[in-house]
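>>> below is the sequence, then the predicted model.
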Amino acid sequence: MSRDGFEYPDAAGYPDGMGFLDEGTAEELAEGAGSAEYVTPSADAADDLRIVDDAAVGRYRALIGDREVGVIRYSQSGTHTVLHSTYVDPELRGFGIATAFIVHVLDERRDRGEALVVECPVIRRFLTSHSDYADIVVR
């Protein structure tokens, strides 16, 4: 929150503390930071990041130990998987967790032979600098 009491939205359009990326992480993605091969968080991140597909509720959950630190919501629509939103705990942003999380989900869906509809602005932004996923994204 700024000193005038107004909470400015981050690059994804969400206010800090409620959004999906802080401005610094969004800028790194826009500049092409990271790569499709990057499937583990940076050395600064916790080394026990686990990603679990909770298909019953349409959520991928990112866990460090027993703590949920991120969520990617999705649903099935005919033959497509729709990626709705991404969230990473604001305290843990900037450590590569969101990048590792997104790459894991995209790779897993590709391995299943699924086509994706991406509604999530964070994942869309990631895809602008990772064209190697263009083959699985239908819109």
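Done, it's in.
>>> use CA for all of it now, contacts and neighbours both
OK.
>>> list the buried residues of the host helix or strand of Glu68.
Under the assignment given by DSSP states H and E, the secondary-structure element containing Glu68 is strand 67-77. Along strand 67-77, the positions that meet the burial threshold by neighbour count (16 or more other CA atoms under 10 Å) are Val69, Gly70, Val71, Ile72, Arg73, Tyr74.
>>> try stretch 24-32
Using 16+ other CA under 10 Å as the burial criterion, the residues of stretch 24-32 that qualify are Thr25, Ala26, Leu29.
>>> just checking, what packs against the strand or helix carrying Leu116?
Under the assignment given by DSSP H and E, the secondary-structure element containing Leu116 is strand 115-118. Counting contacts by 3 or more CA pairs under 8 Å, 6 or more residues apart in numbering; DSSP states H and E, strand 115-118 packs against strand 80-88.
>>> returning to that earlier point: after the strand holding Leu116 comes which helix or strand?
Under the assignment DSSP H and E, the closest C-terminal helix or strand after strand 115-118 is helix 121-128.
>>> use this one as the comparison:
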Amino acid sequence: MTNTVTHHVEKQRYEIHVDGVFAGLTQALEDGEVVTMPHTKIFDEFEGQGLASQLVTGALDDIRSRGKKIVAECPYVAQFVVKHPEYADLLA
């Protein structure tokens, strides 16, 4: 099984694909140097596989590489940052 996380700037979101099948997304609304993350969704048929964690990790790593900060409005993203303090420096 191959999972890939991609940033779709025009759709203002990151997507995760499992073997090429769209499995979920996290919204990423950019405003200057801040990315607001209001919602994350893994589709029902893909739940329970750890995809949300992979998706958010990929998104946060990309956001960090671009020198931006986040506003974690999504409860999942907010809790992820609490559980993974190595991402706390990204909070705006």
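Perfect, I can see it now. The model shown is predicted, which means the values in this text are computed figures rather than measured ones.
>>> show the contacting residues for the residue nearest the centre of structure 2.
For structure 2, the residue lying nearest the average C-alpha position, counting by CA atoms, centre = their mean, turns out to be Val56 (3.1 Å). Shown here is Val56 of structure 2, whose contacts under the criterion CA atoms under 8 Å, 6 or more residues apart in numbering are Thr26, Val77, Phe80.
>>> can I get the residues you listed in CSV with distance to Thr6 of structure 2?
Rendered in CSV, the data for those read as follows (distance: CA to CA, whole Å):
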residue, distance to Thr6 of structure 2
Thr26, 11
Val77, 17
Phe80, 19
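>>> so what corresponds to the residue nearest to the centre of structure 2 in structure 1?
Using TM-score structural alignment, the partner of Val56 of structure 2 in structure 1 is Ile102.
>>> which helix of structure 1 spans the most residues?
Assignment by DSSP state H gives helix 97-111 as the longest helix of structure 1.
>>> buried ones in that one?
Ile97, Ala98, Thr99, Ala100, Phe101, Ile102, Val103, His104, Val105, Leu106, Asp107, Arg110.
>>> now for the residues you listed: which two are most distant?
Within the buried residues of helix 97-111 of structure 1, Ile97 and Arg110 form the most distant pair, 19.9 Å apart (CA to CA).
>>> list the contacts for the aligned residue in structure 2 for Ala56 of structure 1?
With the correspondence set by TM-score structural alignment, Ala56 of structure 1 lines up against Glu10 in structure 2. Glu10 of structure 2 sits next to no residue when contact means CA under 8 Å, 6+ apart.
>>> and what of Cys120 of structure 1?
Cys120 of structure 1 sits next to Leu83, His84, Ser85, Thr86 when contact means CA under 8 Å, 6+ apart.
>>> could those residues be laid out in JSON lines, adding neighbour count?
Shown next, in JSON lines, are these (neighbours: other CA atoms under 10 Å):
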{"residue": "Leu83", "neighbour count": "23"}
{"residue": "His84", "neighbour count": "18"}
{"residue": "Ser85", "neighbour count": "18"}
{"residue": "Thr86", "neighbour count": "22"}
